[in-house]
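S.K.: Let's see this in three dimensions:
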Amino acid sequence: MGIRINNMEQVVELTEVGEGIIQIKMQDKESKNTFSQALTAGLMEAFNHVKNETKYKVVVLTGYDTYFASGGTQDQLMKLTEGNSKFTDFDLYSLSLNCPIPVIAAMQGHGIGGGFAMGLFADFVILSQESIYTTNFMNYGFTPGMGATYILPKKMGIVLAEEMLLTAKKYRGEELQARGIPFPVLRRDKVMDYAYELAATIAEKPRVSLVTLKDHLVGEMRQELPKIIEEEVKMHAITFAQPEVKDRIKTLFGN
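M.R.: You can find the predicted model right below:
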């Protein structure tokens, strides 16, 4: 459906799926949508394209099959333990927040760690009943990053956010729905239809009005987030330095 604009090295596909509606599809099947170099570059290129193209009014951000986004790669996490990089080296977490037009995160598949946090920064979030959603940072022994300590309480409420961040448990979408999260949670095969219908409703509005209203609605978040990111980086400097963290990443990654 629509016209492929650029295959972004085939791991990020940018497609017009309706008038004023642009879809960004993450499909790095080799890495299962972890933040590989190719996926990272593709996402940044895609959002930059959207930013510079004034015919678009709304973005649908989605994944492939049973994966939405899976967070950092094992190699990236190991580099963090060595102090050779920071998650802020590539600002994936606020791409949706800083996008001038509304973004719909159609999380039809699993959202893991930073991948789940990235999705929550969208203006609209749709989950699937069957998929797993987790902020699993603490399973590896290090504190959450990617703005997770800010966006989870903001979007899901402090009680559930603390539980998810501190325990690092896995939750099916239907479990989160039963906990009263404020997002639609649908069968996986219904998520995209819902997202396209929502996008079409948004795209009926004038772009200038959409941009102006989004600037107003998320202005406070855009101002507050950098301070939170600074604090998360400081916590990483402490927690990634623990020897057991490197061992956990080696043995537990992907489980």
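
S.K.: switch to C-alpha atoms for all contacts and neighbour counts from now on
M.R.: Will do.

S.K.: For residue 171, give me its contacts.
M.R.: 132-134 (CA atoms under 8 Å, 6 or more residues apart in numbering).

S.K.: top of those residues by neighbour count?
M.R.: residue 133 (29 neighbours; other CA atoms under 10 Å).

S.K.: So that one belongs to a strand, correct?
M.R.: Yes: under DSSP: H, G, I helix; E, B strand; the rest coil, residue 133 sits within a strand.

S.K.: My understanding was that it contacts residue 174; is that so?
M.R.: No: judged on CA atoms under 8 Å, residue 133 makes no contact with residue 174 at a distance of 10.3 Å.

S.K.: about what we covered before: of the contacts of residue 171, just say which sits nearest to residue 74.
M.R.: Comparing those against residue 74 with CA to CA places residue 134 closest, at 16.7 Å.

S.K.: can you tell me how far the closest one sits from residue 224?
M.R.: 24 Å (CA to CA, to the nearest Å).

S.K.: same check, this time on residue 211
M.R.: 20 Å.

S.K.: What's the local residue count around residue 234?
M.R.: Neighbours of residue 234 using other CA under 10 Å come to 12.

S.K.: Am I right that residue 127 sits in a strand?
M.R.: Yes: checked against three-state DSSP, residue 127 lies within a strand.

S.K.: one more to line up against the first:
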Amino acid sequence: MENRDSDFRESHLAIHDGIAVFTHANPTHRNALTQALRQDYSEMIDRVRTDDTIKALVLTGSGGSFCAGADIRAMRDRITGVTPERDAGDAARGRILRLHDWLERLRGLEIPVIAAVDGPAFGAGFSIALAADFIVASRTATFSMVFNRLGVLPDMGAIHILPRLIGLAKARDLLMTARPVGVEEAVELGLVYQVCDPSSLINAAMELAGRFALAPQPAIGLTKRLLSRSFDMDYGTFVDMEGCAQSACATSADHRDAVLRFLDRQPARYDWDRMASEHAARASKEPA
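M.R.: Next comes the predicted model:
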């Protein structure tokens, strides 16, 4: 597949061999979630959703920072009246609703999403990382629900998502203290899937994304969809959804191929352990 690169306002999208890499590209301001970057996310997600050749999405930052949080300069301008708002309260509510418009679409992508985190993932940056299915972090990564330091509550769904990932007591700690969390603690909390050196971060994220290239797309997508809703429905409703989802998978080409391969004693196309071993073997042969 050919390379397909696109420059947005404060980001860059590269698509190669079925993997899309979306890079926050405003390192001077530590890739803060500005209005421009929010618009970039909305447009990027629309493109990824409509491109069937994309099998996985990697989110990352540039200049040693994933995303240091909200745009504090814009906050200052609103507070000081540089950019006056007709109704500040309603305007703030509108910003949150517009933000969730693309954030929910990001969480709803039916492909694996991997956050490759280097340096700070603070506030909004932490929330974006939480929207991913896997977090690959460098040894210099730091996470913080910094919102309370600014006199606001954690938004972007963090209060809803974090306790479901790490439990209520641990989530209460991170959400209310706003303290920074290093990569070792993030691993202990179950937030980080893999840790690597900063120099190998993107390669590690790309390798993980590449292992989904042969994954059965209907099954992966529907697994994500059911997982995201499983905490919010009763068991009977879940079983109904499971039945509908499985009926779609059972009639897919991926299922047919997998069954016939098994009966013909052929290796499965999607075998996580085998693909990991093959990658390790290739890496061992590459010059240092």
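
S.K.: on that earlier part again, got a markdown table for the contacts of residue 171 of structure 1, with distance to residue 126 of structure 1 too?
M.R.: Formatted as a markdown table, the contacts of residue 171 of structure 1 follow (distance: CA to CA, whole Å):
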| residue | distance to residue 126 of structure 1 |
| --- | --- |
| 132 | 13 |
| 133 | 12 |
| 134 | 15 |
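
S.K.: which of those are also in contact in structure 2?
M.R.: Shared with structure 2 under both residues aligned by TM-score structural alignment, their matches' CA atoms under 8 Å, the contacts from the contacts of residue 171 of structure 1 are 132-134.

S.K.: Return the set of buried residues in the one helix or strand residue 103 of structure 2 maps to.
M.R.: Element membership for residue 103 of structure 2 (DSSP states H and E) is helix 88-107. Buried residues in helix 88-107 of structure 2, counting neighbours by 16 or more other CA atoms under 10 Å, are found at 99-100, 102-103, 105-107.

S.K.: and if you look at stretch 69-82 of structure 1?
M.R.: Neighbour-count burial for stretch 69-82 of structure 1 [16+ other CA under 10 Å]: 69-74, 76-78, 80-81.

S.K.: same check, this time on stretch 44-62 of structure 1
M.R.: In stretch 44-62 of structure 1, counting by 16+ other CA under 10 Å, buried: 44-47, 50, 56-62.

S.K.: In structure 2, which residue range corresponds to it?
M.R.: Using TM-score structural alignment, stretch 44-62 of structure 1 lines up with residues 42-60 of structure 2.

S.K.: What of stretch 113-123 of structure 1?
M.R.: Going by TM-score structural alignment, stretch 113-123 of structure 1 sits over residues 123-133 in structure 2.

S.K.: chain center to the matching stretch: distance?
M.R.: Centre-to-centre, stretch 123-133 of structure 2 and its host chain are 6 Å apart (CA atoms, centre = their mean, to the nearest Å).

S.K.: quick one, what contacts residue 5 of structure 2?
M.R.: Per CA under 8 Å, 6+ apart, neighbours of residue 5 of structure 2: 12-15.

S.K.: Rebuild these as a markdown table, extending it with neighbour count and distance to residue 137 of structure 2.
M.R.: Shown next, in a markdown table, are these (neighbours: other CA atoms under 10 Å; distance: CA to CA, whole Å):
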| residue | neighbour count | distance to residue 137 of structure 2 |
| --- | --- | --- |
| 12 | 17 | 20 |
| 13 | 21 | 20 |
| 14 | 16 | 20 |
| 15 | 20 | 21 |
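
S.K.: Shared with structure 1, which of the residues you listed?
M.R.: Kept across both, from the contacts of residue 5 of structure 2, using both residues aligned by TM-score structural alignment, their matches' CA under 8 Å: 12-15.

S.K.: got the residue ranges for the strands in structure 2?
M.R.: Taking DSSP state E, the strands of structure 2 run over residues 4-7, 11-16, 19-24, 56-60, 113-117, 120-122, 134-138, 142-144, 181-182, 194-196.
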